[in-house]
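# Sequence plus the predicted model coming up.
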Amino acid sequence: MSAWADRILREFTADLSRFWIALDPDGLLLEERVLHGLRERGFEVIPFEDSVSFRAEYEERFRAAWDAGEDGSAKALVLQLRGTELNSLPWDYIRSARQVSLSLADLFPKLNYGVVRRIEAEHHEALFQSYQKHTTQLLGEGATKDFILTHIFRLSPYLLSRPEDFWREVLRLHYRGTGLPEHLAKHVAAVLRESPLGTLPIAELLTSKAFMVRVIQDAWSRFVVRYGVETDGRDGDRTADENNALIVPFDHPDVRVIIDTMFLEGVLQPIAVHVRPADLPDWIRIGLIDDPQALSRLVSEGATRIAADMPLIDAPYRDWVEAARRLAELIYRFNELKAADAAGLQEQVRTLQLNADARLKEWVSRHFTDLPSLPVAKAPVMVHHVPRYLAMRRSSGEDRIALVVFDGLALDQWAQIREDLAARVSEFSVDEGACFAWLPTLTSISRQALFSGLKPREFQSSMGTTAQEPSLWSKFWQENGLRKPEVTYQKGLKRSEQLAGLEEILSKPTTKVAGIVVDMIDEIVHGAMLGKRGIAGQIRDWCETGFIEKLFTMLSQHGYHIYLTADHGNVDAEGIGRLSQGVVSELKGERVRAYRSEDLASSVPPEIDAFQFGKTGLPSDFLPLYAEGRGAFVPAGHQIVAHGGMSVEELIVPFVKIRMKKEENAT
């Protein structure tokens, strides 16, 4: 356990009280390592959002068991209050609970609280260690920013004098997955304002990975032309005019080594070229597709690199989100290969997928329980966080919001759709992200959680159907200040001719929030005969119809901020034997079955390779049984594409913001 987590955990001793109230204005108890440490000590943490839902969970899962002399769901419960106002809590809680106060102001008394509280929780541990070693006097706002930049981000703006220095640091920060917080990026920009670097969009490059990637991709297209490379001409027009003057020193060794990795891992897309000079330097070729084998080599080298860098058992969830993204980019590229080229790499890619799934299963068994409680201010961690995150975005000024849910869309399939849109729409861009679906990864569970903002046990009466989604979606938004006519839910969309009817609803001035389900991917998956490579071909044909482009353009023209996600992904699976149990199984999926008791779950024949996993967020009498690896409960040897399990491709789904800049600027 880290020194930072130990400092917080020392406030909690399970045998002092069963019920605790933590006044936690900075959300310190909701950090991953702290949550995990508390769970190991027998505590469960539940954020207090409203009295009704908290009391229902408290009475059912804890108090009834404690009154009977049992431990219940945990030995002790912590009510986490994101504030300091005890009066917002019921009196009986205040009277019976032991109280603890936690604050960044108390833990970092010599640093400026206004600066520290805007630092992401993932940096608290490193900041705590540096604070203990290096802070000897009280620091003001500017000095605190410099302290954090130096000790946490290893960046000093005062030492950035050359373009290669600046671009090296930009690439390094985003490659590590940690762009600068906005207030620190603005501080760097202010320091560099009068320097030769002052004309660059410094703050945006340091904060936004999506913006940085767009700039780098565009600059690469112009850079290779200087070496006499002839491209198809499309890649250089994908960014806005103000970026066209930016020059990136790709030939500097410090920059080149990171660019090389970004191409290998799919962050940057190589450019298809018609003519390549014979004397072109070898290091440039990784960013070009100039012969039939170039993409195959890129896939093979990328697979080797990803395999060597899989997250460990104690990795934070962000590491798995990033690993899933890298794997998705690789699978997308693999599916773009010609059949003969793909055949030669199939075993390597398959082994990588299986190893990633096995590693994720170990991680899930230890950490999945903590995910539902993690904070959502920066981005949703799980799909049921999405409505709450969107409500926060509305409070920040995004008056009209459209949540577009592609039922069953895996991250690799999103990468394919994204690249198609980028080729078609010059002003298209996207802020990339991902989040975790619910387990089991079935539509009636994960999509219902996505639209309701609830955990599955909170809608257990409708876990076998999606019929309640419209009312749950509307109820959430009414509880967050909207009137019923201001909220709409539409599903079953997949073809361009349906858009006119949708537009009639969305164009009404009263409509503020739209939930839209696009069903085509799920329809393709359930009819797939040729695996995910075959699905990629069908998605390509669907994109050619222009439906997705028209949908996003329409939403943008009517002033909607567009967010895209999925309820679950999908995976190539192989039959391990059909389960013929009649009505014994409460819920039947090809990758998962659910039972109402341990006795029923144990009725599965021993020759079926399957495993049970936990009850996180599920009703106590709902016991999922998962097919091991990439197995499916269909006749042995049958090849299908399915969902329901906990593979990387099923469990981690896209959550992205779509930008159609030309239309957004016009509204």
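Looks like it arrived, so ask away. Numbering: from 1, shown residues only.
# When you work out contacts or count neighbours from here on, use the C-alpha atoms and nothing else.
Fine.
# dump the residue contacts of the most centrally placed residue in the chain.
Nearest to the centroid of the C-alpha atoms of the chain, with distances taken as Cα atoms, centre = their mean, sits A434, at 1.9 Å. By Cα atoms under 8 Å, 6 or more residues apart in numbering, the residues touching A434 are 321, 325, 381, 652-656.
# Of the residues you listed, which belong to helices?
Residues of those located in helices (DSSP state H): 321, 325.
# out of the contacts of A434, what pair is the most spread apart?
Maximum pairwise distance in the contacts of A434, criterion Cα to Cα, is 14.5 Å, between R325 and V381.
# Assumed F62 was part of a strand.
No. The assignment for F62, made by DSSP: H, G, I helix; E, B strand; the rest coil, is helix rather than a strand.
# separation between it and L149?
Distance of F62 to L149, given as Cα to Cα, to the nearest Å: 44 Å.
# R366 should be in a helix, yeah?
Yes. Using three-state DSSP, the assignment for R366 is a helix.
# and the helix or strand harbouring F334, what does it pack onto?
For F334, the element it lies in under DSSP states H and E is helix 317-336. Contacts of helix 317-336 with other secondary structure elements, assessed using 3 or more Cα pairs under 8 Å, 6 or more residues apart in numbering; DSSP states H and E, are made with helix 294-307, helix 339-367, helix 411-424, strand 434-436, helix 531-544, helix 648-651.
# Tell me which of those lies nearest to S17.
Across the helices and strands packed on helix 317-336, the minimum distance to S17, taken as Cα to Cα, is reached by helix 339-367, at 25.0 Å.
# so what does the next helix-or-strand element following the closest one touch, helix or strand wise?
For helix 339-367, the following helix or strand on the C-terminal side (DSSP H and E) is helix 386-395. In terms of contact count using 3+ Cα pairs under 8 Å, 6+ apart, helix 386-395 is assigned the packing partners helix 448-452.
# Taking their axis directions, whichever helix or strand comes after the helix it packs on and helix 386-395 sit at what angle?
Elements were assigned by DSSP H and E; along the chain past helix 448-452, the next helix or strand is helix 469-479. Here the directions of helix 469-479 and helix 386-395 differ by 40 degrees (axes from the mean of the first three to the mean of the last three Cα atoms, to 10 degrees).
# And helix 469-479, what's buried?
Judged by neighbour count (16 or more other Cα atoms under 10 Å), helix 469-479 contains these buried residues: 469-470, 472-477.
# got a markdown table for the helices and strands packed on helix 317-336, with distance to P485 too?
Output for the helices and strands packed on helix 317-336, formatted as a markdown table (distance: least, Cα to Cα, whole Å):
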| stretch | distance to P485 |
| --- | --- |
| helix 294-307 | 48 |
| helix 339-367 | 40 |
| helix 411-424 | 32 |
| strand 434-436 | 29 |
| helix 531-544 | 32 |
| helix 648-651 | 34 |
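# Let me know which of the ones you listed is the nearest to L79.
Go through the helices and strands packed on helix 317-336 one by one with Cα to Cα and the one that ends up closest to L79 is helix 339-367, at 20.0 Å.
# for comparison:
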Amino acid sequence: MASWRDEILKVTAEPVSFLYVISDPDGLLNDETILTKLQSKNIEMIEIEDVISFRYVFESKYRKAIYNREKALVVRTELEDFHKLPYDLLKLGSKHKISLSNIFPKLSYPIIKQLSTTDLDALYTVYQQYQGSSSDTDTIKFLLNRVYKIYPEIIESTSDFIKFLLSYHYQEIQLPEELEKYIIDSLNQVDMLNALPVKRLIQSRSYFYSYLQDEWDEYISQLHNESEQIKDPFDAQSHYHTKHSFSHPDVRRLLNDLFYENKLHPIKGYEKETLPNWTHPGIIVDEAGDKKDRIYKLLNTVREKLNGHTSYKIWIEIAKLYGELGNLFFSFKNELDKETTTTFGELTNQINREFEYWMFESYSTLYNIPYYPSPVMVDRIPHYLESLKRDKIALIVLDGMNFIQWSQVKQSLLNNNIQVNENGIFAWVPTLTSISRQAIFSGEIPMMFSDSIHTTNKEEKLWKTFWENHSISKQKVSYQRSLGQGDFNKEQIEALKRNDIRVAGLVVDTIDELTHGAIQGHKGMHAEIDIWLKNNYLLNLIRDLGESGYSIFITSDHGNTESYGNGRLSDGVLVQSKGERVRIYKDKLTRDERADEFSLLRWPNIGIPEDMHVLLANENKAFIPKQEQAVSHGSININEVIVPFVEVNP
């Protein structure tokens, strides 16, 4: 099927050059599919963002290989004037320009420039039908109607608005700023919506879900107290029916999914027999039974996701859903039946088999993807935070936390009226603290801090240097680690003691500590994290940071997974770094011999120094004595690689 990507890929068609210098002001080359296709042709890509970093990577990794015609490379730049690029680069390679204005000439270029590459797919299929002018307004209307299937003109009531918001936020649609503004301006003209905070309900997913939760609580109370019994037209077995936005059957179906996926929370204090059947997913009577119902629903939902196209965005969705599923599963003690336990185990194995394959095929494309509207790799987090231009920012790194544990933490925060805007992000591989956490605080790919890649002692310096390079004095940047133990004391938090701090980096390593001491797997960790959360250290930290004016973000450097002993590897001085699921060798030959001997994984040098030769445990194996169980990290299980990236609002 024809695609806008075909126009872009013509640049790298035969005859093959070994260096392409491409002006790409619209970021088209950063598309995951294009990067994968370039990779299939053995063409790598790097960007010119920082000249010093680019020169280091180019000279150390690519120049000799290009000269010897061993490796092909695309150098991407946003600059349109090639004269601003290094002369030696232009002399060595062929020059090309690509732009959306050439692919969609009839539309407003400033507007379509804001679209994601996924949205461009939908636009390409309907573009030939466009009959309007190249004005911003005509372009916006066409995009809303034909690409996003959004029709602001037919939203005339609160029910219409709620139905739109449910679909909009459940799909996690991210509209360009101008399109979002057009919708807000249009709906502010609708008289029946005057009493609603239209702008905030559209812009904040967490605020909308909080609003919807309040509406649900009030609605169920109304149903319960209804004096007049009216036959429910949507369910022959239901009775009370109060006129509300929730009356629409499409709204009801979406509400059920929100309860199953823990975006809304069922409420207690009502008998299901007195309420319509369709409301039951939002009512708690038998807590254990309701949890089991959610497990069954989530098992099916995750299976459906696996059966589709698995882009990095889909894997993030799967990681979030599996996190909810795992949190429910491990919250049970011994009440789950054998069939459910077996099904959960089989699904876990299927996810990790498919994810492991995808990682080898596509992981190398991720570090080129832009950090806006949300970062994809953890090293882009500080770049994203800086781009927000907030007055004060606090980044809390919950070291070693996967999405299962985040679901548990999130529930605790939501129970205390903390709003969360949740996304996922990829850790660096190997999924070790010294590599992935250092990437967070430096804002660099691991090969750029090769001198400290086996330690975390330079994190504070790297963190402050990043912000100093972005015009915030290092005296106004704080960094603290080894937080989370004992009772919370705000006097121990520099960002709370000093009014002049603008950026705070805080490492809470409780979960990672529990990981390395876990002898009962994720179930045991679930119980220990529950105890820690009840101590309210994290809750009080978030509340005090919020009261001090910080915008607060939570992430993790890597996750963790249950693993089982495959036998120890005796490598002595031949190995640079030892982990329970990873070995880093000085010598490639030794790494390859171990991989063949024990049927393990050779991880390619993606973003890491050339002299690091990585051996990974596959499936659920670990380099510990056979028959032993551990919770560990270092490899490419989905629970190790995809971690939360969340904004929280006290």
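Yep, that arrived. Everything quoted here is computed from the prediction, not taken from an experiment.
# After superposing, what score do the chains get?
Once the chains are laid over each other, their TM-score by TM-score structural alignment, normalised by the length of the second structure reads 0.92; 632 aligned residues with a Cα RMSD of 2.3 Å.
# Ok, which of the helices and strands packed on helix 317-336 of the first structure comes nearest H174 of the first structure?
Among these, the nearest to H174 of the first structure by Cα to Cα is strand 434-436 (16.1 Å).
# The second structure: which residue goes with the residue nearest to the centre of the first structure?
Here A434 of the first structure is matched to G424 in the second structure, going by TM-score structural alignment.
# my guess is I48 of the second structure contacts F54, does it?
Yes. Under the contact definition of Cα atoms under 8 Å, I48 of the second structure touches F54, with a separation of 5.7 Å.
# In contact with K657 of the first structure, which residues are there?
Neighbour list for K657 of the first structure: 430-432, 561-564 [criterion: Cα under 8 Å, 6+ apart].
# cool, E14 of the second structure as well?
When the contact criterion is Cα under 8 Å, 6+ apart, E14 of the second structure has no partners at all.
# Pretty sure it sits in a strand.
No. Counting by three-state DSSP, E14 of the second structure is not part of a strand but coil.
# thought L514 of the second structure was touching M525?
Yes. L514 of the second structure is in contact with M525 according to Cα under 8 Å; the separation is 6.6 Å.
# Who has more neighbours out of the two?
More crowded of L514 of the second structure and M525, by other Cα atoms under 10 Å: M525, with 20 against 17.
# Tell me the residue in the first structure aligned with Y312 of the second structure.
Aligned against the first structure by TM-score structural alignment, Y312 of the second structure finds its counterpart in Y317.
# what's downstream of the helix or strand harbouring S482 of the second structure, the next helix or strand?
Under the assignment given by DSSP H and E, the secondary-structure element containing S482 of the second structure is strand 477-483. Following the chain from strand 477-483 of the second structure toward its C-terminal end, the next helix or strand by DSSP H and E is helix 494-497.
# matching residues in the first structure for whichever helix or strand comes after that following helix?
Past helix 494-497 of the second structure, further along toward the C-terminus, the next helix or strand under DSSP H and E is strand 503-508. Residues 513-518 of the first structure are where strand 503-508 of the second structure aligns, taking TM-score structural alignment as the criterion.
# And the matching stretch against the second structure, how far off on average?
Stretch 513-518 of the first structure: mean distance to aligned residues in the second structure after superposition is 1.1 Å, counting by mean Cα distance after the TM-score superposition for the first structure.
# outside of that stretch, which residues touch it?
400-407, 451, 473, 486-494, 506.
# Could I have the buried ones of the residues you listed as ChimeraX selection syntax?
A single ChimeraX command is used to select the members of the contacts of stretch 513-518 of the first structure judged buried by 16+ other Cα under 10 Å:
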select :400,401,402,403,404,405,406,407,451,473,486,487,488,489,491,493,494,506
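# tell me the contacts of whatever residue of the second structure lines up with P387 of the first structure?
Taking TM-score structural alignment as the criterion, the aligned counterpart of P387 of the first structure in the second structure is P382. Taking Cα under 8 Å, 6+ apart as the contact definition, P382 of the second structure lies against 440-443.
# Can you tell me which of those is nearest Q405 of the second structure?
When those are ranked by distance to Q405 of the second structure (Cα to Cα), I440 comes first, at 19.8 Å.
# Relative to the second structure, what is the average displacement of the helix or strand harbouring S53 of the first structure?
Under DSSP H and E, the secondary-structure element containing S53 of the first structure is helix 51-58. By mean Cα distance after the TM-score superposition for the first structure, the fitted helix 51-58 of the first structure averages 1.4 Å away from its aligned residues in the second structure.
# Residues contacting that helix, please?
By Cα under 8 Å, 6+ apart, the surrounding residues in contact with helix 51-58 of the first structure are 46, 48, 89-90.
# what about burial for the residues you listed, which qualify?
Among those, those classed as buried by neighbour count (16+ other Cα under 10 Å) are 46, 48.
# Serialize the contacts of helix 51-58 of the first structure to TSV and add fields for secondary structure and distance to L345 of the first structure.
Shown next, in TSV, are the contacts of helix 51-58 of the first structure (DSSP: H, G, I helix; E, B strand; the rest coil; distance: Cα to Cα, whole Å):
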residue	secondary structure	distance to L345 of the first structure
I46	strand	46
F48	coil	50
L89	coil	59
P90	coil	61
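# among the contacts of helix 51-58 of the first structure, which two are most distant?
Put simply, by Cα to Cα the two of those set farthest apart are I46 and P90, 15.4 Å from each other.
# Surely F166 of the first structure is in a helix?
Yes. According to three-state DSSP, F166 of the first structure belongs to a helix.
# Now it: closest residue in space, sequence neighbours ignored.
Setting aside the residues directly before and after it, F166 of the first structure is nearest to L160 in space (Cα to Cα, 6 or more residues apart in numbering), at 5.8 Å.
# Quick one: map that neighbour onto the second structure.
By TM-score structural alignment, L160 of the first structure lines up with I155.
# what does R276 of the first structure give?
By TM-score structural alignment, R276 of the first structure lines up with E271 in the second structure.
# tell me the contacts of the closest residue to its match other than its chain neighbours?
For E271 of the second structure, the nearest residue in space outside its immediate sequence neighbours is V285; the separation is 6.8 Å by Cα to Cα, 6+ apart. Remark: with contacts taken as Cα under 8 Å, 6+ apart, V285 of the second structure is in contact with 268-272.
# Include distance to V503 of the second structure and secondary structure when you put the residues you listed into TSV, please.
Supplementary listing: the contacts of V285 of the second structure in TSV, determined by distance: Cα to Cα, whole Å; DSSP: H, G, I helix; E, B strand; the rest coil:
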residue	distance to V503 of the second structure	secondary structure
K268	41	coil
G269	44	coil
Y270	46	coil
E271	49	coil
K272	49	helix
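# In the helix holding F334 of the first structure, which residues are buried?
For helix 317-336 of the first structure, the buried set under the neighbour-count rule, 16+ other Cα under 10 Å, comprises 317, 319-336.
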